[in-house]
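[1] predicted model and sequence below, questions to follow.
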Amino acid sequence: MAEIEVEDNPQRHRYEATSGQELLGVALYEREGDVLVLTHTVVDRAAEGHGVGSALARTALDTARDHGLRVLPRCPFMAGWVERHPEYADLVA
C-alpha cells in the first residue's frame, strides 16, 4: 500500500485517510468548545490492518494537542487506541 495521508475536512467534520486518490478511512468528530469529540471511525475493509486507523487517530490527537484541545473518544476504536498509547492520555477530557 502506498503512503497514507490524513487531512482534516472541517466542512464534513472528519479526518480523511487517503492513498493517492483513494479514500481509505475516516474519523468523524464534533467540536464542543475546546473539546474534540471523536464519534466514529471507519476504515475500508481492503485497508484494514495497514495502519489507516492508527494514522487517523495519531493525526486527530496530534492536531488536538497542537490546538490546545481536549479529546473525548466516544468511538470505541479511538478509546482503545488511546488506552494502548498512554502518551495521549493527557488529552482525554
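    Looks like it came in fine.

[2] from now on I want contacts and neighbour counts done on CA atoms only, so please keep to that.
    OK.

[3] what is the longest strand along the chain packed up against?
    The longest strand of the chain (DSSP state E) is strand 22-32. The contact analysis (3 or more Cα pairs under 8 Å, 6 or more residues apart in numbering; DSSP states H and E) places strand 22-32 against strand 14-19, strand 35-43, helix 52-66.

[4] one more pass at 7 Å, please.
    When contacts are defined as 3 or more Cα pairs under 7 Å, 6 or more residues apart in numbering; DSSP states H and E, strand 22-32 sits against strand 14-19, strand 35-43.

[5] which of the ones you listed sits most buried?
    Highest mean neighbour count of these: strand 14-19, a mean of 21 (counted as mean count of other Cα atoms under 10 Å).

[6] okay, one more to line up with it:
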Amino acid sequence: MKQQQQATGGSAVVSNNEARSRYELQQDGEVAAIAQYEVQGDRVCFTHTEVDQRYEGQGLGSKLAAFALDDVKRRGMKALPQCKFIASYIARHEKEYGDLVVS
C-alpha cells in the first residue's frame, strides 16, 4: 500500500512506496529523493538516503526524513538508522525522534 502526503512548500509529494521498500519524495513529477529501508519485524532499518543532485540544498532530504520517521512512529514501529543521513537527522531532532531509535 502506498502512503503519501503533500509535503509543505512547492509541489513536493512524499510517499511510502512499500513495493520498492523506500520512501520517495517527488518534486514536479520526478523522484527527487529516496530513503531505502528494510522491515525487520517491528523495526524499519534505513539503509540509504539519496537526493538527486539537481535538488540538493533545497531541504528535500529533511522533508523526506521527517515524513519517513513520522510514518514509522504512526505505525508503532522503531527505527534502525544505518544510513548516515537519517542518523544525523534524528540526532538534530532528538526530541521528536530519539525515542524511535533502536540498535
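    Now that the structure is in, tell me what you want to look at. All values reported here derive from a predicted model rather than from experimental measurement.

[7] quick TM-score on the pair, please.
    The TM-score (TM-score structural alignment, normalised by the length of structure 1) is 0.95; 93 aligned residues with a Cα RMSD of 1.2 Å.

[8] residue range for the longest strand of structure 1 in structure 2?
    Under TM-score structural alignment, the counterpart of strand 22-32 of structure 1 in structure 2 spans residues 30-40.

[9] so how far is that stretch off the chain centroid?
    Its chain's average C-alpha position is 7 Å from that of stretch 30-40 of structure 2, according to Cα atoms, centre = their mean, to the nearest Å.

[10] ok, and for it, which residues are buried?
    Of the residues in stretch 30-40 of structure 2, 31-37 count as buried by neighbour count, 16 or more other Cα atoms under 10 Å.

[11] again, but for stretch 43-51 of structure 1
    Under 16+ other Cα under 10 Å, the buried positions of stretch 43-51 of structure 1 are V43.

[12] what lies in contact with that stretch?
    24-26, 52-53 (Cα atoms under 7 Å, 6 or more residues apart in numbering).

[13] what's it aligned against in structure 2?
    Taking TM-score structural alignment, stretch 43-51 of structure 1 hits residues 51-59 over in structure 2.

[14] got a list of contacts for the match of strand 22-32 of structure 1?
    Here stretch 30-40 of structure 2 makes contact (Cα under 7 Å, 6+ apart) with 21-26, 44-52, 55, 61.

[15] average offset between the longest strand of structure 1 and structure 2?
    Its aligned residues in structure 2 lie a mean 0.5 Å from strand 22-32 of structure 1 after superposition (mean Cα distance after the TM-score superposition for structure 1).

[16] report the angle between that strand and helix 52-66.
    Interaxial angle of strand 22-32 of structure 1 relative to helix 52-66 (axes from the mean of the first three to the mean of the last three Cα atoms, to 10 degrees): 40 degrees.

[17] can you get me a residue count around the counterpart of V6 of structure 1 in structure 2?
    Correspondence of V6 of structure 1 to structure 2, assessed by TM-score structural alignment: V14. V14 of structure 2: 27 surrounding residues under other Cα atoms under 10 Å.
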